[in-house]
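In: Quick one, fold the following:
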Amino acid sequence: MARPTIYDVAAAAGVSKSLVSLVLRGSPRVSEESRRAVEEAVRRLDYRPSRAASSLAADRTDAVGLLIDDYANPWFIDLVRGLHEVLGPAGYRLSVVDVATVSPAEDPVEGLLSSRVDGIVVAMDVPGALRGPGAPPIVVAGTRAHIPDADSVANDDWAGARLAVEHLLALGHFRIAHLPAASGAGTARADSAAAVLAAAGIPRIAVTPSPTATEAEGYWAALHVLGAHPDVTAIFASNDAMAIGALGAAREFGYDVPGRLSVVGYDNSALARTHLVDLTTIDDRSAAVGRETGRLLASRMRGSDAAPVHRTLEPALIVRGTTAPPK
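Out: Below is the predicted model:
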């Protein structure tokens, strides 16, 4: 059976299509008698307005795009949860685009722009196409190459890395390797770790930054470090995925964690919180970053023209079972 249309509702209520549209939009310019007739026809026909048509009529889509660069990174899970907590109740649908899964012939940014999303959350280095005129409101999530006229929300990556390295130093570790990542956040964490080690008079162990900061890259980087520097007693990884890879490398070497090797991650991801992994990590408050990002974007989509806002949330050290004093 065909779904009823707005024309069916108008015929059943004995009014015009335009008047039905006014009732559905909650217009006060409708008599109570006509309103009751339309509402009764809607109930009787079980009519559901076309969301797409309503959005076009209102010049909006109630859709928000989220640009990321790696679905496998567990950091995005809590970010998305935080975004949903704010944007969902406000009636927005979230469309996630992972640029790492898009073919070279496609332009993921152009895809979002052509679908006329009302706003975009950028959780990767900001694409140039979003910097020009005509782009929808955007908010940058995480430490990125910020653009001056866009809002941004991130945790303090410099402070978080300092907490991680100072924790290892306090435990008595003096041969500490950092597994860096080639990203905005990764660079900030690596620079902070290097500064803390230098201030403590500890030589830096050079490690090539990981291009995508995955578990596999953490595994191979840790294998290299442990093979080339057998005196290393602690590893601080740029994120939890790389830290879990480092735990796998420690197992390959037969190292007890945390007896022979301590490992610290970053993100406080769901996997790090499991009893099996029990990873010491830095809580970057990713769900809170998502919520704050959602609030800022919702404000911009409502037409706010306030000066750009750059918010930084304080991270916290979460000590679990992968760190201990060196033997």
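In: hey, let's count contacts and neighbours off CA atoms from now on
Out: Noted.
In: Contact partners for residue 47?
Out: Taking C-alpha atoms under 8 Å, 6 or more residues apart in numbering, we find residue 47 in contact with 3-6, 9.
In: Sort out for me which of the residues you listed are in helices.
Out: 6, 9 (DSSP state H).
In: How far off centre is stretch 116-124?
Out: For stretch 116-124, the separation from the chain centroid amounts to 11 Å (computed by C-alpha atoms, centre = their mean, to the nearest Å).
In: Same question for stretch 99-117.
Out: 18 Å.
In: ok so, going back, looking at the contacts of residue 47, which one is closest to residue 105?
Out: Nearest to residue 105 among these is residue 3, at 38.1 Å by C-alpha to C-alpha.
In: nearest spatial neighbour of the closest one, skipping sequence neighbours?
Out: Sequence neighbours aside, residue 47 is the residue nearest to residue 3 in space, at 7.6 Å (criterion: C-alpha to C-alpha, 6 or more residues apart in numbering).
In: next one: whatever helix or strand residue 54 lives in to chain centre, how far?
Out: In the assignment (DSSP states H and E), residue 54 maps to helix 51-57. Relative to its chain's centre, helix 51-57 lies at 28 Å (C-alpha atoms, centre = their mean).
In: Next: stretch 36-43.
Out: The answer for stretch 36-43 is 43 Å, by C-alpha atoms, centre = their mean.
In: any residues touching it, and which ones?
Out: Contacts to stretch 36-43, defined as C-alpha under 8 Å, 6+ apart, come from residues 9-10, 12-15, 20, 23, 48.
In: and this one, so I can compare the two:
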Amino acid sequence: MGRPTMEDVARRAGVSRALVSLVMRNSPQVSPGRREAVLQAAAELGYAPHAMARSLASHTSTVLGVLVSDLHNAFFAEVVDGLDAAARAAGFELVFNTGCRDAAREQKAVASLLSFRPAGVALLGPVVPAATIATAAATCPVVLVARTVRSTAVDLVNDDGRTGSALAVDHLAALGHTAIAHFDGGAGSQAAPRRRGYQEAMSRHGLEALVVPSEYTDTAGARSTRELLAARPAPTAIVAANDYNAVGVIAALEEAGLRVPEDVSVVGYDNTGLAAMHHVGLTTVHQPAVDMGRLAAEALIARVRGGGSPVHRLLQPSLVVRSTTAPPRACGFTASTAR
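Out: Coordinates of the predicted model:
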């Protein structure tokens, strides 16, 4: 037996195909009794209407496209949790694509999503040029998560990276650290405000900043740590680009015979599930990822339904202290030797 059709559902429920179509579009014109009969028949037959087919037939899409910049980063998985829950509650479904943190691949991924003629698109941490985002926004409503652009046509949902990095520096300075390095997120989204927050906080504490080039991956964290240790004595603390970068930092420090936090304290960013694992116990800056996803979906759906002007939401981070930070020992370079 082939895949059940709308006609099969109509015959089983004893109604017209047109009425089944109204039920599948969640039309308020159908009585509760007939709606129940159609849904019961659909469940018995295992009928599931194709979202894209419904959209094309009705000229009203119930699909939201989602670009996930990095499938390996659990932060984005948590954003998707919030996005998906809010979208489904509003009757929308999600279609995903990724560009693996590569601008050219992300441009193709965005074009692919737009080819589905979605009601709107959510871009999570994209590294595509602003022009690509503007082109997408001219086609349908667009929301950015963990990325900022100067546009009045795009919804933005971010955490305050400047404040987040400052929280990390303030915590380490309160413990007595003066030699605090920052591993930069490179061209990754939100790297600039986190770097700026670190530099401003170091200046406020009268400390000399040391920004080490890196990326939002564990391999980059390990590589940058090895390069740093080859060039100078270890700092007493490192503010990593994110949690995954911090895991690489810790691995490379231990490889070099340095203990965390006895010799070097490490702070991550994002507060992913990885950071909370008992054997990791990473002190980190918490981004409310699930809330960010929910707010992104709500903003996008409001725009789809004619809800007016785009919104720019900036959520406040918080510090979660675990076991990778402690007062410094009398070792490592000092602020006066940093350059």
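In: Now secondary structure too, for the contacts of stretch 36-43 of structure 1, in TSV please.
Out: Formatted as TSV, these follow (DSSP: H, G, I helix; E, B strand; the rest coil):
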residue	secondary structure
9	helix
10	helix
12	helix
13	helix
14	coil
15	coil
20	helix
23	helix
48	coil
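In: how about these in CSV, adding neighbour count?
Out: Below are the contacts of stretch 36-43 of structure 1 laid out as CSV (neighbours: other C-alpha atoms under 10 Å):
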residue, neighbour count
9, 25
10, 20
12, 16
13, 20
14, 14
15, 16
20, 26
23, 19
48, 12
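In: Look up how far residue 203 of structure 1 lies from whichever residue in structure 1 pairs up with residue 167 of structure 2.
Out: Aligned counterpart of residue 167 of structure 2 in structure 1: residue 163 (TM-score structural alignment). Distance, residue 163 of structure 1 to residue 203 of structure 1, using C-alpha to C-alpha, to the nearest Å: 18 Å.
In: same thing with residue 292 of structure 1?
Out: Remark: distance between residue 292 of structure 1 and residue 203 of structure 1 (C-alpha to C-alpha) = 38 Å.
In: Please apply the same query to residue 195 of structure 1.
Out: According to C-alpha to C-alpha, residue 195 of structure 1 and residue 203 of structure 1 sit 11 Å apart.
In: ok, which stretches of the stretch 151-300 of structure 2 are helices?
Out: For the stretch 151-300 of structure 2, helices defined by DSSP state H, counting those that start in this stretch occupy the ranges 161-175, 191-204, 218-231, 243-255, 273-276, 289-304.
In: Which one of these lies nearest to residue 326 of structure 2?
Out: Of all the helices of the stretch 151-300 of structure 2, it is helix 161-175 that lies closest to residue 326 of structure 2, at 6.6 Å by C-alpha to C-alpha.
In: Can you get me a residue count around residue 135 of structure 2?
Out: As a burial measure, residue 135 of structure 2 scores 11 neighbours (other C-alpha atoms under 10 Å).
In: Which strands and helices lie in contact with the helix or strand containing it?
Out: Per DSSP H and E: residue 135 of structure 2 is located in helix 130-137. Counting contacts by 3 or more C-alpha pairs under 8 Å, 6 or more residues apart in numbering; DSSP states H and E, helix 130-137 of structure 2 packs against helix 103-115.
In: got the buried residues for the helix it packs on?
Out: For helix 103-115 of structure 2, burial by neighbour count (16 or more other C-alpha atoms under 10 Å) applies to 103, 106-107, 109-110, 113-114.
In: Whichever helix or strand comes after that helix vs helix 130-137, what angle?
Out: Next along the chain after helix 103-115 of structure 2, taking DSSP H and E as the criterion, comes strand 120-124. Angle of strand 120-124 of structure 2 versus helix 130-137, following axes from the mean of the first three to the mean of the last three C-alpha atoms, to 10 degrees, is 150 degrees.
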